[in-house]
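Novice: The following block contains a protein sequence and its predicted model.
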Amino acid sequence: MGKDTPPVPLPEGQNTSILTLPTEILIQIFLYYIPIYPECPPLFGRHSPSILTNVCRWWRTTALDMPKLWRAIHVDLTLSDKPTNLYQKGIVETARTWLVRSGGSPISVSLTCHQIHAIDAQDLNMPATEILLMECARWEYAIMRLPSHLSKKLYLKQRFMPLLVAMRLTSVGITSEQALGQIHAPRLHTFDSRLSQDLHYFKLFSSDVWSHLTTLKLRDIPLDSAWPILQGTPALRHCWLELWTPGRGINDYTGTILRVLLHLETLIVTSPTTILPPCEPFLRGFVLPSLRRFAIRLALMSDLDPPGSLTDPLGIELLVHVLQCWMCELQVLSILKLPLDGTLDQPIQEAFQNIAYLELNRSNNAWYPNPEFWGVDWFS
């Protein structure tokens, strides 16, 4: 599976028109055939550059001489329920071939590993992860769903990724996170992550990397971990916090020094859990003068506030107060997971009648921001 099939010779007098195309046009056709970089094409089948090598010798020669065709590599080891079968081993070998064909080009890599502890899954995850990590100096875009465990032989104290600009990292095992070491990525501006150990965020990057981030999404993050991270991200323009567990006590942020994020334009605060974190004191700890777009699950404002402290148990007045603390001119406001019967629609519309675009979301399904209104296209 790691090798292309031999090119099929063209019968004499048939389809010879493809042989008359100038090489420059053929190159453009090939580039249009695959997804736009940095999106990764499939290793096999439709829209895979491997298909282009099977038409004729000229197409094969042209394709193999185009590093741009092979510079976006997606390795998905979850396509089969049998992680040790030959098909999946062929995926790893094909990815290795593409890495060679991409030459010295910057690359976009995507890795989806089995996040289980079975020995056979580990045996396959290891070579797939290793071949991509060996090329990390060429990474420009990376989406990495790491295995639950990696051998210590992959551990490095530091990894240098001088070209990396955007990264999505998902991990359920501390050994995989430790294997990455400290990442030096001076060009990194977009980071989306879910780690098994929140303290590892402070080991993953140096303070310089955090200080240059402009887009940040943290998944399954407690407030007490998000707070110090945001203290070190002064350049942020877009931030999405997917909160998990209450974390520290409700008053732990009261009285702390206000954190001013001068450049933050977009803030999204969601939570998939039914045990909602106390979000209002946390949000009051910021001043966000440039904020223009804000989305929040309204229940995060009120469900865990101290008894007797609220004149509005629904959190609407608290939300109004938070927006006043931020000293911003909000243009887009999305309030998520509202009651299906619409009972809160009127008081919300009255409270935020000056907002140009007000979205009242009643769905219990996962909400995703429309890039047209939200100024950023998050990792899908």
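Specialist: Thanks, I have it.
Novice: Only C-alpha atoms from now on, for both contacts and neighbour counts.
Specialist: Noted.
Novice: which residues in the chain form helices?
Specialist: For the chain, helices defined by DSSP state H occupy the ranges 23-33, 49-52, 57-64, 86-101, 119-133, 174-180, 201-204, 207-212, 223-231, 279-283, 299-302, 316-326, 345-351, 371-374.
Novice: Return the distance of the last one from the chain's centre.
Specialist: Here helix 371-374 shows a centroid-to-chain-centroid distance of 17 Å under the convention C-alpha atoms, centre = their mean, to the nearest Å.
Novice: also this one, for the comparison:
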Amino acid sequence: MHSGAAADRARIAELEAQILDLERALATLRLQKTVVQERLDSYKYPILTMPNEIISEIFTHFLPTYPRCPPLTGLLSPTLLTHICHKWRDIALASPALWRSILVSEAIPFLIQRTRVLDILSRSGSCPLSIQIEGWEDETIHNPDLKGTLAAVLSHSARWEYLALRPAGIQLPDIQGSFPLLSELDIWLEYFGPPGATNTAFLELPQLCTVTLNDAAALHFVLPWVQITRLNLLRVYMHECLPVLRQTSNLVHCELQLYFDPDRRDDVLDLISLPCLESLTFNDPKPHESATQTCIHPLDVFITPALCNLDIPEKFLGRKPIESLTSFISKSGCALQDLRIIGKISVPRGSYRAAFPSIPRLCFEDSEDDSSS
């Protein structure tokens, strides 16, 4: 009995010694941990030492280039920048330029969208705005949350700099107001009624200079055409775009995506003089279809003495493309600097170069000219 107690006392002493050694080791580890933690706490991540103004500028380059509109949520949304850390959230919320582009669409439930759009409008401060409104159907235009969102956006119309309207139906939202900063307008409509059912909402636009319209919009909108310097008309027939072009005497850049109606091949089209036009681009909405020449030659309509750049599909030049180009250049009296022939060509490239030696840059895009030299 006495020997057993003595052994236990010895064992306790042994355990206490081991505990003491472990406590000393633990104290050493804790001290080392404290030193390492203090060193870590004193470290400044380079990104966090940068001035807030630099961080804000980096944030603007993270987003789609203005005036393109980022989504309200997701990877390219400015809201994502508020979820990284507290400091970055404060910087993002204090950077109005991050919130100056607003997309209103059916991609987000209208109630959630309304809340987020209101937040973005508030965060954008006094910045000019890029507004893109797209995708609603006729039956949803009367949704109270969508109407509330549109009303909120419209209340800031004095700050609109860019506006794109692309409804999925035929009804437009009721847009009235003052637009002193609006410089670029992009409207794509579905069928909007017979010609003459015009929408004259956009008349007092002192800064407007760039316009993009599809056929329905070109037929139904009255704009201050004389001040437009850049015009894009998409999916239009010649007879649809001519009334607009007759009013754009100060046009500098023009792009036409043309359809041709074989039933109107005998139309007599009046000449249009565009004395300031420097760049003229024709696009084929069906580039992969037959390369058969069009029934109407669009260059026959234009007189452009200041023209420097011309892009045109060869199929738009008729059966004798070189003669068509020669006649156009002579009639206009222009000194072309850049000629680009688009699509499949029937005339060898060398023939073009021989015919137009004075044009410094003559190139061919997506051509399939097996006989070229």
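Specialist: Yes, it's here. It should be emphasised that the depicted structure is a prediction, and the values quoted were computed from it without experimental measurement.
Novice: Output the helices of the first structure as JSON lines; include the columns mean neighbour count and distance to residue 12 of the first structure.
Specialist: Converted to JSON lines, those look like this (neighbours: other C-alpha atoms under 10 Å; distance: least, C-alpha to C-alpha, whole Å):
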{"stretch": "helix 23-33", "mean neighbour count": "14", "distance to residue 12 of the first structure": "21"}
{"stretch": "helix 49-52", "mean neighbour count": "22", "distance to residue 12 of the first structure": "20"}
{"stretch": "helix 57-64", "mean neighbour count": "18", "distance to residue 12 of the first structure": "14"}
{"stretch": "helix 86-101", "mean neighbour count": "18", "distance to residue 12 of the first structure": "31"}
{"stretch": "helix 119-133", "mean neighbour count": "18", "distance to residue 12 of the first structure": "42"}
{"stretch": "helix 174-180", "mean neighbour count": "20", "distance to residue 12 of the first structure": "54"}
{"stretch": "helix 201-204", "mean neighbour count": "17", "distance to residue 12 of the first structure": "59"}
{"stretch": "helix 207-212", "mean neighbour count": "18", "distance to residue 12 of the first structure": "59"}
{"stretch": "helix 223-231", "mean neighbour count": "17", "distance to residue 12 of the first structure": "66"}
{"stretch": "helix 279-283", "mean neighbour count": "21", "distance to residue 12 of the first structure": "72"}
{"stretch": "helix 299-302", "mean neighbour count": "23", "distance to residue 12 of the first structure": "71"}
{"stretch": "helix 316-326", "mean neighbour count": "17", "distance to residue 12 of the first structure": "73"}
{"stretch": "helix 345-351", "mean neighbour count": "12", "distance to residue 12 of the first structure": "71"}
{"stretch": "helix 371-374", "mean neighbour count": "12", "distance to residue 12 of the first structure": "51"}
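Novice: Take the ones you listed and write them to a markdown table, including distance to residue 110 of the first structure.
Specialist: Supplementary listing: the helices of the first structure in a markdown table, determined by distance: least, C-alpha to C-alpha, whole Å:
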| stretch | distance to residue 110 of the first structure |
| --- | --- |
| helix 23-33 | 19 |
| helix 49-52 | 16 |
| helix 57-64 | 21 |
| helix 86-101 | 11 |
| helix 119-133 | 9 |
| helix 174-180 | 16 |
| helix 201-204 | 19 |
| helix 207-212 | 21 |
| helix 223-231 | 26 |
| helix 279-283 | 34 |
| helix 299-302 | 33 |
| helix 316-326 | 38 |
| helix 345-351 | 42 |
| helix 371-374 | 22 |
